[in-house]
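Trainee: please find the sequence and the predicted model below.
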Amino acid sequence: MLFRQAILEAVARGDVTLAFRRWRRPTVKAGTGLRTAVGMVRIAAVEPIEEQDLTDAEAKAAGFADRAALLADLRSDGDRTLYRIVLDGIEPDQRLSLRGEAKLSEGDWHDLTARFARWDKAKPGYFPSILSAIGAHPGKPAGELARAAGVEKLKFKQDVRRLKELGLTESLEIGYRLSPRGEAVLEKLREHRL
């Protein structure tokens, strides 16, 4: 589910509280968050609605001038159901604050090494090797890093996303780089291997 920048800014201000999408099945769930460029958009409710039940007030709450403007913007792809998504504001993306935390507590270090150990059961050292490769080659295309790691590009990108969830990597226009937290983790991994 994508939002235009102007809509995201309106959600952040509290001016936009609804969104409407046509889906075969919803791509978001109530009680979850949707990561965006400005933070996590909180999803309060997702419910089907009949087109004829849409009101001008709902269209305005979704950032449109009126019902007609909203309907003109919605795709009408055959058998898709129309859903009303209730938006409950935006909260900061925790990954962004984690990225800058270069000082690791013992608890942080323990949690990260335990997670790497669980993830690396099939291929020990795989996730630390990803961090090492990104640290050595910031901005290198994912396909090249994947080949060097001996994995498919799609799997590699999924694995980098797991590291990104921990605030260890950042996506660039092409490739990735380590965040300050990722650099601290990589340095600690090197210390523990000596």
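Mentor: All right, it came through fine. Numbers count the residues shown, from 1 in each chain.
Trainee: rest of the way, CA atoms for contacts and neighbours
Mentor: Will do.
Trainee: can you name the residues that contact the most centrally placed residue in the chain?
Mentor: For the chain, Arg35 is the residue whose C-alpha lies nearest the centre (C-alpha atoms, centre = their mean; 4.4 Å). With contact set as C-alpha atoms under 8 Å, 6 or more residues apart in numbering, Arg35 has these partners: 41, 93.
Trainee: give me the distance between it and Gly167.
Mentor: Using C-alpha to C-alpha, to the nearest Å, one obtains 14 Å as the distance from Arg35 to Gly167.
Trainee: show me what counts as buried in the strand or helix carrying Leu163.
Mentor: Element membership for Leu163 (DSSP states H and E) is helix 153-165. Across helix 153-165, burial judged by 16 or more other C-alpha atoms under 10 Å covers 153, 156-157, 159-161, 163-165.
Trainee: need the next SSE after it, C-terminal direction.
Mentor: Next along from helix 153-165, by DSSP H and E: strand 169-171.
Trainee: what's around the nearest residue to Pro124 once chain neighbours are set aside, how many residues?
Mentor: In space, and not counting its chain neighbours, Pro124 is closest to Ala117: 7.4 Å by C-alpha to C-alpha, 6 or more residues apart in numbering. Counted with other C-alpha atoms under 10 Å, the neighbours of Ala117 add up to 16.
Trainee: give me the three-state assignment for Ala117.
Mentor: Three-state call for Ala117 (DSSP: H, G, I helix; E, B strand; the rest coil): helix.
Trainee: pretty sure it is touching Lys123, no?
Mentor: No. Contact between Ala117 and Lys123 fails when scored by C-alpha atoms under 8 Å: they sit 9.6 Å apart.
Trainee: pull the number of nearby residues for the residue nearest to Leu189 when sequence neighbours are not counted.
Mentor: What sits nearest to Leu189 in space, not counting adjacent residues and going by C-alpha to C-alpha, 6+ apart, is Pro128, at 7.5 Å. Pro128 is flanked by 18 other residues according to other C-alpha under 10 Å.
Trainee: one more structure, for comparison:
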Amino acid sequence: MMIRPAELAAIKAGAIDLAFRRWARPRVVVGTRMRTSVGLIEVTSVEQVSPARLRAEDARRAGATSLTALKEALAARPDDPAWRIGLAYAGPDPREALRATVPDEAELAAINARLDRLDASSPVGPWTRATLDLIDLNPTVRAPDLAAQVGRETQDFKKDVRKLKELGLTESLAIGYLLSPRGEAVVDATLPEPRVRAPRTTGTPLPRTIGAPATRALREAGVTTLAQVTAYSAGQLSAMHGVGPIAITRLRDALAEEGLALAGE
């Protein structure tokens, strides 16, 4: 179930708790938990509805600009039933805590056994350790560029990196990847000495929802955390090539969640 970034933020804030979809049959069930950029979103209800019976309150709770706008959105696939889906924020992604957990000797053995199984079942041969090392040596580099370095198709490469993410070994950034502390420990266990790495950025990172062009522009200005964004006004941000109105709105929303604001606001 696809949910737009702005809607995800509103669900987390409690401003939205409904979604409406045209599906031939329900694609989620009550209790489904979806991992998203803002954390876990849980499905609390699923029921078929008639668009004619929807009211303005339904539109408000779904984040639609009006009841008319909601009905127009549902008119796109009139042959499929309309479904009313209840949604609620269910907390942070548990992989966040896992990524920060440095494994002990027994956990390292279990992780390596899992990596061995992934290697053994792969049509391209062993890839897990090489990919961890590639990301470790090339943090924040675009996935297509990393895939090209090892002669792989981008989508297949990204699919494999997601398997490492499931184990808590990598973090996805707006541009590229980073090894988690857990992933660094797995790599270091294979080396004579722990690898020397640049210090981790402290503070809340830039939201991925602002998009790659805006992220790239902010990085070039030395801005990698929300706290650093507060030194800039909306006008200064818009003067950066790649930072448009949507990115600024999403930065404002992310800052508000942290009790922060742009300069002069």
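Mentor: That came through fine. Bear in mind that the values here come from a model prediction, so they are computed numbers and not experimental data.
Trainee: from Arg190 of the first structure, how far off is the residue nearest to the centre of the first structure?
Mentor: In terms of C-alpha to C-alpha, Arg35 of the first structure sits 32 Å off from Arg190 of the first structure.
Trainee: same check on Gly39 of the first structure?
Mentor: Counting by C-alpha to C-alpha - Gly39 of the first structure and Arg190 of the first structure are separated by 33 Å.
Trainee: these two: who's more crowded?
Mentor: Gly39 (19 against 12).
Trainee: show the contacting residues for that one.
Mentor: Here Gly39 of the first structure is in contact with 90-93 (C-alpha under 8 Å, 6+ apart).
Trainee: let's have those in TSV, adding secondary structure and neighbour count.
Mentor: Below are the contacts of Gly39 of the first structure laid out as TSV (DSSP: H, G, I helix; E, B strand; the rest coil; neighbours: other C-alpha atoms under 10 Å):
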residue	secondary structure	neighbour count
Ile90	strand	22
Glu91	strand	14
Pro92	coil	13
Asp93	coil	17
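Trainee: picking up where we left off before, list the helices and strands the helix holding Leu163 of the first structure packs on?
Mentor: Applying 3 or more C-alpha pairs under 8 Å, 6 or more residues apart in numbering; DSSP states H and E, one finds that helix 153-165 of the first structure contacts helix 142-149, strand 169-171.
Trainee: can you list contacts of the last one?
Mentor: Read it as strand 169-171 of the first structure. Counting by C-alpha under 8 Å, 6+ apart, 99, 131, 160, 163-164, 176-179, 182 sit against strand 169-171 of the first structure.
Trainee: pull out the buried positions in it.
Mentor: Quick answer for strand 169-171 of the first structure (16+ other C-alpha under 10 Å): 169-170.
Trainee: same deal with the longest one?
Mentor: Along helix 142-149 of the first structure, the positions that meet the burial threshold by neighbour count (16+ other C-alpha under 10 Å) are 142-143, 145-146.
Trainee: can you check stretch 174-189 of the second structure too?
Mentor: Within stretch 174-189 of the second structure, the residues scored as buried using 16+ other C-alpha under 10 Å are 174-187.
Trainee: now do the SS call for Trp83 of the second structure.
Mentor: Assignment for Trp83 of the second structure (three-state DSSP): strand.
Trainee: in what helix or strand does Val86 of the first structure lie?
Mentor: strand 81-91.
Trainee: please name the nearest non-neighbouring residue to Ser76 of the first structure.
Mentor: Arg22 (7.4 Å).
Trainee: related to what we said a few turns ago, as a markdown table, the helices and strands packed on helix 153-165 of the first structure with distance to Ala69 of the first structure would be great.
Mentor: Output for these, formatted as a markdown table (distance: least, C-alpha to C-alpha, whole Å):
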| stretch | distance to Ala69 of the first structure |
| --- | --- |
| helix 142-149 | 40 |
| strand 169-171 | 35 |
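Trainee: for His110 of the first structure, which of these is the nearest?
Mentor: Nearest to His110 of the first structure, of all those, is strand 169-171, at 18.7 Å by C-alpha to C-alpha.
Trainee: how much does the closest one stray from the second structure?
Mentor: Taken against the second structure, strand 169-171 of the first structure registers an average deviation of 1.8 Å after superposition, with mean C-alpha distance after the TM-score superposition for the first structure.
Trainee: which bit of the second structure covers that strand?
Mentor: Under TM-score structural alignment, strand 169-171 of the first structure corresponds to residues 170-172 of the second structure.
Trainee: how distant is that stretch from the center of its chain?
Mentor: Offset of stretch 170-172 of the second structure from its chain centre (C-alpha atoms, centre = their mean, to the nearest Å): 10 Å.
Trainee: before we move on, what about stretch 50-68 of the first structure?
Mentor: 28 Å.
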